[in-house]
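Visitor: after the sequence you'll find the predicted model.
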Amino acid sequence: MRAAVLGSGNWGTAFAKVLVDAGHEVTLWARRPELAEVIARTHTNPDYLPGIALPPQLSATHDAAAALAGAELVAIAIPAQTLRENLVGWAPLLPPTATLVSLMKGVELGTAKRMSEVIAEVTGAAPERIAVLSGPNLALEIAREQPTATVVACTDLDRAVAIQRALTAPYFRPYTNADVVGCELGGAVKNVIALAVGIAHGMGYGDNTAASLITRGLAETSRLGTALGADPLTFAGLAGLGDLVATCSSPLSRNRAFGTRLGGGESLQQAQEATHGQVAEGAKSCRSVLELAQRHGVDVPITQAVEAVCFRGLTPQAMLERFMSRSVKSEV
């Protein structure tokens, strides 16, 4: 199978490696021509996966048309808030029958649309051509070939199974799911919850606090997902609890690390400067996730508090005090 991966960050690069290791012809598109040249020449991505040897069969290019030519599978791994702008340019180049796979975890600012919805709207692709990949998929660990499971979600289960078979590698085990809404929301909201956990960590709090935030974060993710028609069982699986635990617990998680800086007293701008201008996806998406929840009348107190810390001047201490002063109630 011929595949294209649009986006040469750590996840796009790791996913391209999985596809090559699964036996496919893969071209990785990089936004910067100099990075594409380095990847093609040295079979490494020093900017995003330093020290990882990439398969020599992996091609890399800055030319989107060349990357997409003849592709049967197109995976998109770019920052969620840049998807629409990039897709406008890529849409005319997409092969008309290619399966489109979203590797992104976010909700679009302004529209509150999930990534698959943005793909369908911009490209005109039918929903059954669009799949999403989600789960506890820390890119560096996958690039190191550590055993990992993931979920392929698509409304067309036959297509999901085809993608599952195409992605199966010795260290990468995909499962299928028809619940696109649940898998996407699990991936988007967990970034926000990981910021909250990071903030608590930065304030010096321990595992009880983290476990409480993770569990209550899962509850609000499930409430929002159910209101949008998702299957509640999805949030007990890899795209829900699995992804949430990995992102909230791992030092490799950009969202947790970014939250730790906020909890340690840095402003959003300072944390961004300290991470070389990269803002964690949760800090970008917390506003759109909150907007989505408000549209559907769903209470998401952790998301609301994270948004207030990032954009409304709420202090981390006041955030935790807000949680602890909420009225007591039944857990379920």
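Guide: Noted; the coordinates are in hand. Numbers count the residues shown, from 1 in each chain.
Visitor: when you work out contacts or count neighbours from here on, use the C-alpha atoms and nothing else.
Guide: Fine.
Visitor: for the residue positioned nearest the centre of the chain, what are its contacts?
Guide: The residue lying closest to the centre of the chain (CA atoms, centre = their mean) is Lys105, at 2.8 Å. Lys105 makes contact with Ala80, Met115, Ser134, Glu184, Leu185, Gly187, Ala188, Asn191, Glu281 under the criterion CA atoms under 8 Å, 6 or more residues apart in numbering.
Visitor: for the first one, give its distance to Pro92.
Guide: It refers to Ala80. Counting by CA to CA, to the nearest Å, the separation of Ala80 from Pro92 is 20 Å.
Visitor: so which of the two has more stuff around it?
Guide: Set Ala80 next to Pro92 and count neighbours by other CA atoms under 10 Å: Ala80 wins out with 23 against 11.
Visitor: gap between that one and Pro301?
Guide: 23 Å.
Visitor: what does Ala98 give?
Guide: From Ala98 to Pro301 the distance is 40 Å (CA to CA).
Visitor: could you do Ala271 as well?
Guide: Counting by CA to CA - Ala271 and Pro301 are separated by 23 Å.
Visitor: check Ala67 too.
Guide: Counting by CA to CA, the gap from Ala67 to Pro301 is 43 Å.
Visitor: more crowded one of those two?
Guide: Neighbour tally, Ala67 and Pro301, criterion other CA under 10 Å: the higher count belongs to Ala67, 25 against 17.
Visitor: does that one touch Thr61 like I think?
Guide: Yes. With contacts counted by CA atoms under 8 Å, Ala67 reaches Thr61, the gap being 6.7 Å.
Visitor: ok, residues contacting stretch 148-156?
Guide: Contact with stretch 148-156 is made by 127-137, 142, 160, 163-164, 171-180, 183, 238-239, as judged by CA under 8 Å, 6+ apart.
Visitor: among these, which are in strands?
Guide: Mapping the contacts of stretch 148-156 onto strands (DSSP state E) picks out Ile130, Ala131, Val132, Leu133, Ser134, Phe172, Arg173, Pro174, Tyr175, Thr176, Asn177.
Visitor: and the comparison structure, right after this:
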Amino acid sequence: MNFALLGYGRFGQAFAELLQQAGHRVRVYDPQASVPRALAASSTAAAVADATWVVLAMPVPGMQEALLDLRPMLHAKQTVIDVGSVKLRPCALMGDLLGAQIPHAGTHPLFGPLSLARGECPLRTVLCTSAQHPGAGKRTRQLFESLGCEVVDRDPATHDRAMAETHALTFFIAKALVEMGVGEDLSMAPPSFLGLAHMLAAVRGDAGHLFAAIQRENPYASAARAQLLERLSAVHQRLLVDGDGTALSIPDLPGR
């Protein structure tokens, strides 16, 4: 199949490679990135001209402008998907600007360059099927399954609530630790820190687009951050007053 990939950041590069490994033809347009000559299209129109799939891989704040520019070039035999880390706004934009005429679906691949480099298996992808285009949702599921993914169906709001408590908080904590210089020397890091080390590696190298998107574009992230800071403050206060540690136990998950 032919793919037009609009955006060639860290994930765009990894996704292009994954698609090529699966035997698909990829054309990329990103005027802000250095795209290999073999993949580069001269314009958005050139990228999407022969594409059966159009992948929106640009930062979320630029998606509305990109869709407005893209819409006159699209036709009903193409399927448009986004790969953003938040889903409410991208899915709403596609619904408003592509409507019933252009098949579309929202996706969030729960993997990236580090996941692929580590050979994590299976990969996972969240799929938000548009009520206007159930057929596009089915095709998108088949596409990601063919790439070795487990596909999880969620509506955009459920996705964003879950990401606020996982993805957004993970990057929030990691951002603070990186800025403190934590994890730069792992020579004495205990095994309990290794999970955090993976988390820090995911943040390093981000130009800021991903961090900003998962914090600012997710409507539930601010409340999650506030709750985290409140709980951290409460733990800090208990450390100051609880002499024997009885109020500091960390309970296991129910059923374990």
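Guide: Received, thanks. Quick caveat, the model's predicted, so the values are computed rather than measured.
Visitor: now the TM-score, please.
Guide: Here the TM-score for the pair of chains, by TM-score structural alignment, normalised by the length of the second structure, is 0.69; 232 aligned residues with a CA RMSD of 4.2 Å.
Visitor: got a markdown table for the contacts of Lys105 of the first structure, with distance to Met324 of the first structure and secondary structure too?
Guide: Output for the contacts of Lys105 of the first structure, formatted as a markdown table (distance: CA to CA, whole Å; DSSP: H, G, I helix; E, B strand; the rest coil):
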| residue | distance to Met324 of the first structure | secondary structure |
| --- | --- | --- |
| Ala80 | 32 | helix |
| Met115 | 33 | helix |
| Ser134 | 31 | strand |
| Glu184 | 29 | helix |
| Leu185 | 26 | helix |
| Gly187 | 26 | helix |
| Ala188 | 25 | helix |
| Asn191 | 22 | helix |
| Glu281 | 26 | helix |
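Visitor: give me the buried entries from these.
Guide: By neighbour count, with 16 or more other CA atoms under 10 Å, the contacts of Lys105 of the first structure hold Ala80, Met115, Ser134, Glu184, Leu185, Gly187, Ala188, Asn191, Glu281 as buried.
Visitor: hang on, the fourth one packs against Glu117?
Guide: No. At 10.4 Å, Glu184 of the first structure does not count as touching Glu117 under the criterion of CA under 8 Å.
Visitor: what's the span of stretch 128-142 of the second structure, first residue to last?
Guide: 14 Å.
Visitor: okay, buried residues for it please.
Guide: Cys128, Thr129, Ser130, Gln132, His133, Gly135, Ala136, Gly137, Thr140, Arg141.
Visitor: what's the one helix or strand Val122 of the first structure maps to in contact with?
Guide: Element membership of Val122 of the first structure [criterion: DSSP states H and E] is helix 115-123. With contact meaning CA under 8 Å, 6+ apart, helix 115-123 of the first structure is reached by 80, 83-84, 87-88, 91, 102, 104-108, 125-127, 130-132, 184.
Visitor: again with stretch 65-81 of the second structure
Guide: Under CA under 8 Å, 6+ apart, the answer for stretch 65-81 of the second structure is 44-45, 48-49, 51-56, 94, 97-98, 101-107, 136.
Visitor: where in the first structure does that stretch fall?
Guide: Under TM-score structural alignment, stretch 65-81 of the second structure corresponds to residues 85-101 of the first structure.
Visitor: distance check, Leu157 of the first structure against Ala131 of the first structure.
Guide: With CA to CA as the criterion, Leu157 of the first structure and Ala131 of the first structure are 10 Å apart.
Visitor: show me the contacts for the closest residue to Leu56 of the second structure other than its chain neighbours.
Guide: Sequence neighbours aside, Asp82 is the residue nearest to Leu56 of the second structure in space, at 4.5 Å (criterion: CA to CA, 6 or more residues apart in numbering). Residues in contact with Asp82 of the second structure (CA under 8 Å, 6+ apart) are Val55, Leu56, Ala57, Pro90, Ala105, Gly106, Thr107, His108.
Visitor: in the first structure, which of those residues still touch?
Guide: Counting by both residues aligned by TM-score structural alignment, their matches' CA atoms under 8 Å, these that remain in contact in the first structure are Val55, Leu56, Ala57, Pro90, Ala105, Gly106, Thr107.
Visitor: my read is that the fifth one contacts Arg139, right?
Guide: This points to Ala105 of the second structure. No. In this structure, Ala105 of the second structure is not within contact of Arg139 by CA under 8 Å, at 9.5 Å.
Visitor: superposed on the first structure, what's the mean shift for stretch 137-145 of the second structure?
Guide: Stretch 137-145 of the second structure: mean distance to aligned residues in the first structure after superposition is 3.1 Å, counting by mean CA distance after the TM-score superposition for the first structure.
Visitor: check the offset of that stretch from the chain's centre.
Guide: In terms of CA atoms, centre = their mean, to the nearest Å, the centre of stretch 137-145 of the second structure is set 17 Å apart from its chain centre.
Visitor: list the contacts of that stretch.
Guide: If you take CA under 8 Å, 6+ apart as the criterion, stretch 137-145 of the second structure is touched by His104, Ala105, Thr125, Leu127, Cys128, Thr129, Ser130, Glu150, Val151.
Visitor: mind running it again at 6 Å?
Guide: Ala105, Thr129 (CA atoms under 6 Å, 6 or more residues apart in numbering).
Visitor: cool, and stretch 251-262 of the first structure?
Guide: Contacts for stretch 251-262 of the first structure (CA under 6 Å, 6+ apart): Asn191, Ala194, Leu195, Gly198, Ile199, His201, Gly202, Thr247, Cys248, Ala271, Ala280.
Visitor: for Val189 of the first structure, which three-state class applies?
Guide: Following DSSP: H, G, I helix; E, B strand; the rest coil, we place Val189 of the first structure in the helix state.
Visitor: what about it, how many neighbours?
Guide: 29.
Visitor: could you say which helix or strand contains the nearest residue to it once chain neighbours are set aside?
Guide: The shortest distance from Val189 of the first structure to any residue other than its chain neighbours is 6.3 Å, reached at Thr221 (CA to CA, 6+ apart). Here Thr221 of the first structure, judged by DSSP H and E, is contained in helix 207-227.
Visitor: pull out the buried positions in that helix.
Guide: Per 16+ other CA under 10 Å, helix 207-227 of the first structure contains these buried residues: 210, 213-226.
Visitor: picking up where we left off before, which of the contacts of stretch 148-156 of the first structure count as buried?
Guide: By 16+ other CA under 10 Å, these give 127-137, 142, 160, 163-164, 171-172, 174-180, 183, 238-239 as buried.
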